[in-house]
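Engineer: structural data only, the sequence is not supplied:
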């Protein structure tokens, strides 16, 4: 029976010949190990880099969040007024975001919304003490509103969700905690769990969505507020789900109107606005710029690797022209040569692709260890089978392109016997344009990387106003059952501090500390308004309860007056210490810091509207919110005057030097008190700098790869040109051209391409700078010098890559060349 017409090609194809050609290609490549290693290695490098960058960018940024309809989930912020004198507020990008207060959250949950389906508070990373079998274990707790599970579409893996009437007496276990700490025991549901001073009923096990609220929480509890807390205490992270048929922009308009109406009733909200931003976008905001650069770099590397391989293949085809001429002369058909070229290209591509996949799989683990762990969904990054198959397919496509391109380059040979073929440089202009494009892309990419690196270095060099080196810290929350009054809480802290001081260890306690990521840390401390008088401008300050030795332990300079002392904790007088920034904003411009000592300032709302306190000291300003945020006015009060129970113990010394002493002193005061591990304060600074660290790591890898591939591209095209012009160079040398002149000619060609490519890349960088500012904050801080230096480095490195072809051109033997002709 005849084959179907669309399958006749299968019958006509010479399969035995194809296998023979493939074997011939393998033997040929084995005889040229340097060439084979260069081509396969370049492909492996490009494919591995592209695979890793795509895997990271896809899982962390581009892949949809794991909760249903992520485009409908938003995070809510109050927006601080831009103009505090008029009370007007602009809800644009310049407005400062603040978290919500408990009364606002309660109002949101009770309000009948047109665009919003549900609202929930989310507090994560809360310390908890789990009492089990006579022992205690520190665990991390998330506290949420009952609507949290519906907003994120969370259903229990085991058991049920908390019942509304008894929700505060029930607890959920995260699936990770249930499996690792409880051995996936199903009988745990229904049991009692002692968490701190509470006995909670375990009602279920849940799997939290990947990337939010975070991988570190062990249990989830329900939290409710009465709404009696001060409205100025803005510390609650809040999420909401938008109703079907409405957009986040419509929800933003409705919540903004709600807060504007609150401002008519409550002065604390006058002039404030509200923002509703997509949760997924907000989570990615610190990392979006570097991930966009990462994705662009992956595509660029794949393009550079492909172009470089084509250049190397073209150069080899020119050098192998005699072999092709002989095969044609002996009767080989063009089809046979095409099959051989395709077989060789496929072998190279498969070797490079498999090597690239193996290298990427091997590197992805160390990469996850190097990248900061607070990058959302980082733990999910992996080289999955679909990615492997996709990248092998890309490799096969590149192999076909390599085979066809190699055949087309060498097609100019004609059958001849005893005489070398006359060769022409096929497509030299196109290859030059590709190399110029490579250099331009590398310059653009490396300039962006250098600008981000410059911004990271600039932020790290900013004086934070305190000294974190040689400082250790640990946090605790004094249980309310045992420490029911401020006096009891302060007495416990004072006993711990006195015990450490008696052993010669400087220590202090603070309610919140700079740049520490916790619900009431320095970068989450809500701002409080204050006025010097009715006619003065309202300013916003941050409020910090601290112990007596806080400033000396933290390395904050006292500029005038004194620090807190024992007399301030036993006296009924209200005293405060303010920062230099506070003096500059609260008092008339130019007021010396010494002149404000003994001055009385307006009531402090953070202390419940306490009587006007007296300034007894002025200290240097600290960047509690980080080096990228404006310096806020700071107001410090004695710890005993207002202390909620949760605090940070700050100890001079490294953890391995003081941990044992701290544990002994704490055990003497309260052996049942639960603490977070004593860690260096610098570790929390590193958490703040985590996005910058990610950028630096990626930039170092991407910049090196890009520069190497661009140099390899220029080398390949120059090697091709030298091979194609071997006869010309031999003749020129025979008629008197010196080696130096031949070498300078090749170098001049390389310099021209490097200079043109670098200038194009530099111009494109400046052209795209406005768009880059939207992706990466502070990227324009590099000015003109950094990108210009990058262009010079890239261009210079590429010029160096032309030296080897130039040396080969200078060493052409005219006798051999003329004899072959």
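Structural biologist: Here it is on my side, so go on. Keep in mind it's a predicted model, so treat the numbers as computed, not measured.

Engineer: CA atoms for contacts and neighbours, from now on please.
Structural biologist: Fine.

Engineer: after the top strand by length along the chain comes which helix or strand?
Structural biologist: The longest strand of the chain (DSSP state E) is strand 116-132. Later in the chain than strand 116-132, the nearest helix or strand by DSSP states H and E is strand 135-144.

Engineer: list the buried residues in that next one.
Structural biologist: 136, 138, 139, 140, 141, 142, 143, 144 (16 or more other Cα atoms under 10 Å).

Engineer: could you give the separation of it from the chain centroid?
Structural biologist: How far strand 135-144 lies from its chain's middle: 27 Å, per Cα atoms, centre = their mean, to the nearest Å.

Engineer: other SSEs contacting that strand?
Structural biologist: When contacts are defined as 3 or more Cα pairs under 8 Å, 6 or more residues apart in numbering; DSSP states H and E, strand 135-144 sits against strand 116-132, strand 219-222.

Engineer: list the helices and strands the very next helix or strand once past the last one packs on?
Structural biologist: Okay, so that is strand 219-222. On the C-terminal side of strand 219-222, the closest following helix or strand by DSSP H and E is strand 237-242. Secondary-structure packing of strand 237-242 (3+ Cα pairs under 8 Å, 6+ apart): strand 73-80, strand 116-132.

Engineer: one more structure, for comparison:
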């Protein structure tokens, strides 16, 4: 066997060797015949007659030293490579088309898998859940989804659906080292969290129950990024002591790069204890591993029973109507972005279908032009399987080249997607990388399509009548009609799917333009803020804390380039969502959510919200912590109708609970201002309420120092941060931001990501449609060349020929557009619900533009072959076969 395979791989050498032996034999035999008295010519002829057919002898010896099947495959591959090389236009177009489809599907599915299906490097991440209390009347998470310590311990001890329960909370703190101080985020979590996550440290160790016990020294574990950024990646970091939140802590470990639980700079152990009193009653996040076999719905039902028992004992801590929600942590983190990814996956599958249709069309058209070649092969003895194998080898080689190109595009595409991927709504642990199964699935579909289309002409060539085939091949439209209906159907499918992509891209373009230009109710230009955060939740007292913010506003106003400053609990969008009622009556339609902002007397003037009725907050209101409120116009209309709200009362019962703990949650209305888009530029605003910042000064409730500048707000931030730090160097100040940058990060990043991806898909799809329509029409014109010549010889004008060709192309475009509009009824609803939202742009205008674009591109693709047909010389065309 070894010798046989050696001869197989050296069969060319063996052929040369046998040729030399045969020639040597002929020469010896010729010499002997000459010695017998023959002439040289007769001697050589006699030697040849005695030896026999040398060519046949060589063939028999060659067949003995080869494997016929492998030899045929090698011949077919070499011939297919020569054919593809001789047709570079066809080859490049087909390979690029396949590569675009394969690469696009691979990139988007990889992003979907990395972001949504497998975002975490943690153990049992598929069973990792979040738990929170929900007010069923408003659909709102109670207390923002976090829990007090007594509440969390009760749920922890009474649950029966979780294997392991952990808790954590993250806050900013001042870190002091021997070289200076810096702001860090510190996550305190129960000691069982590291075993719960199942990720070993990169250096050192993680903390255990002993590190949270009585008398244990304070320790921290560093995030990998913080180790590099804050400590320069020092190898001797273990055992170093840093002071965080006024507590000296020993660094005992460093986590690997992808570990980012709660995304802090460092983690510290936490021991939960009952009986915490305000303002020490922090709020903690509850996470758990679901027991095997327990569904999310079942877990939610059982936890709701636990919550209802606790609510009966503590009615002031819960809404009247509640349920517990247990949600998969992956969907909790990703949120609405999951729908965006699924929509983009559907779009890229459409693109792959367009690519497969285009390649199929090119292969069918090319196969029809090679009918004579296939017929000739059959006439010369080529069997059906042999001809089919030859064409399938050619199709397979084309698919292989497309697969290689798709891999290259996928490798580059995943890096391009990583650069534009929004971080809002994406887990910190996510790492974009190619998913092998996505690449395999895309390759399989592309190869399957190419091979199936490649087998059709081979099957037909092997079954056709050879005489008629030789007569008809390459002539007229009769031969071309074999695959004409299929080619036309593929073009219709391309047009329809491309229209769907174009319509989606058009809607996203208009939606993004409306987001960017949306009127927020305030002018975002020139607004910037920094946020001081006190380390200790109960120090200093309310009076000193209020004075700190007053001094901070004064320092900020003195910064060069700042025209005004104020303190507020949040940006103009966002705020503290809570229920509101008129004392003694409910809001129309039941419980009403409002967005509450805590601000000083300067804020409303700074953002240019002038009073429509009454007045805005005054310095005396803020300094005395008066129970007064300024409300938005929509709230006044909804609660008071035609009544004058000035002097009326508004009840905010949520302020009677943590962290405010007000004895009286009623506020006297002193003014009405315009509405602000407090839910973001793309959503309908909720009614707004503005209260004095001194309403509550306990706890680390957010405060920002907001300024308006004369020029570029970003250029003022460094000086602003330095000015605020001079008020009290011991108070951490988080890095500032501008309102425009925050808008781009929070509200524009995801729409821009969807817009870029879908627009690229739509552009590629439109290009493929143009190529497909042009290819079909050019092929049809070439097949009807003699027909057009006869028409023109009988008096038809060039205009008549152009009109005939355009009529055929327009029919295909029309059918494709009608089919595409039918498909768009479903796709449009998907884009609106998953990406844009109910307040998106009017679909009709986007549909008109999409139809106009694809019609223009399709007609242009038809016009080129039509003009070429109109320039046909009748005499020249009629002389041709």
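Structural biologist: On my side now, so go ahead. Owing to the predicted nature of the structure, the values given are computational and were not obtained by experimental measurement.

Engineer: circling back: which one of the helices and strands packed on strand 237-242 of the first structure lies closest to residue 249 of the first structure?
Structural biologist: The closest of these to residue 249 of the first structure is strand 73-80. By Cα to Cα, the value is 10.3 Å.

Engineer: state the span of the second structure onto which the closest one is aligned.
Structural biologist: Residues 128-135 of the second structure are matched to strand 73-80 of the first structure when aligned by TM-score structural alignment.

Engineer: that stretch vs the first structure, mean deviation?
Structural biologist: Its matched residues in the first structure lie on average 2.6 Å from stretch 128-135 of the second structure after superposition (mean Cα distance after the TM-score superposition for the first structure).

Engineer: other residues contacting that stretch?
Structural biologist: Taking contacts as Cα atoms under 8 Å, 6 or more residues apart in numbering, the residues outside stretch 128-135 of the second structure that touch it are 140-142, 145-147, 285-290, 307, 319-330, 332.

Engineer: show me what residue 424 of the second structure aligns to in the first structure.
Structural biologist: Matched by TM-score structural alignment, residue 424 of the second structure corresponds to residue 374 in the first structure.

Engineer: wait, its match touches residue 690, no?
Structural biologist: Yes. Using Cα atoms under 8 Å, residue 374 of the first structure is in contact with residue 690, at 7.3 Å.

Engineer: who has more neighbours out of those two?
Structural biologist: For residue 374 of the first structure versus residue 690, the count of surrounding residues by other Cα atoms under 10 Å is larger for residue 690: 19 against 16.

Engineer: right, and that one touches residue 372 too?
Structural biologist: Yes. Counting by Cα under 8 Å, residue 372 is a contact partner of residue 690 of the first structure at 5.3 Å.

Engineer: what sits in contact with each of the two?
Structural biologist: With Cα under 8 Å, 6+ apart, residue 690 of the first structure and residue 372 have no common neighbours.

Engineer: tell me who's in contact with residue 578 of the first structure.
Structural biologist: By Cα under 8 Å, 6+ apart, the contact list for residue 578 of the first structure reads 615, 617, 618, 619, 633, 634, 635, 636.

Engineer: residue 242 of the second structure too?
Structural biologist: 175, 176, 177, 248, 249, 250, 251.

Engineer: export those residues to TSV and tack on distance to residue 536 of the second structure and neighbour count?
Structural biologist: Putting those into TSV (distance: Cα to Cα, whole Å; neighbours: other Cα atoms under 10 Å) gives the following:
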residue	distance to residue 536 of the second structure	neighbour count
175	13	21
176	15	19
177	19	14
248	15	17
249	17	19
250	20	18
251	22	23
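
Engineer: Throw the residues you listed into a markdown table and include distance to residue 602 of the second structure, thanks.
Structural biologist: As requested, these are arranged in a markdown table below (distance: Cα to Cα, whole Å):
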| residue | distance to residue 602 of the second structure |
| --- | --- |
| 175 | 32 |
| 176 | 34 |
| 177 | 37 |
| 248 | 39 |
| 249 | 41 |
| 250 | 44 |
| 251 | 44 |
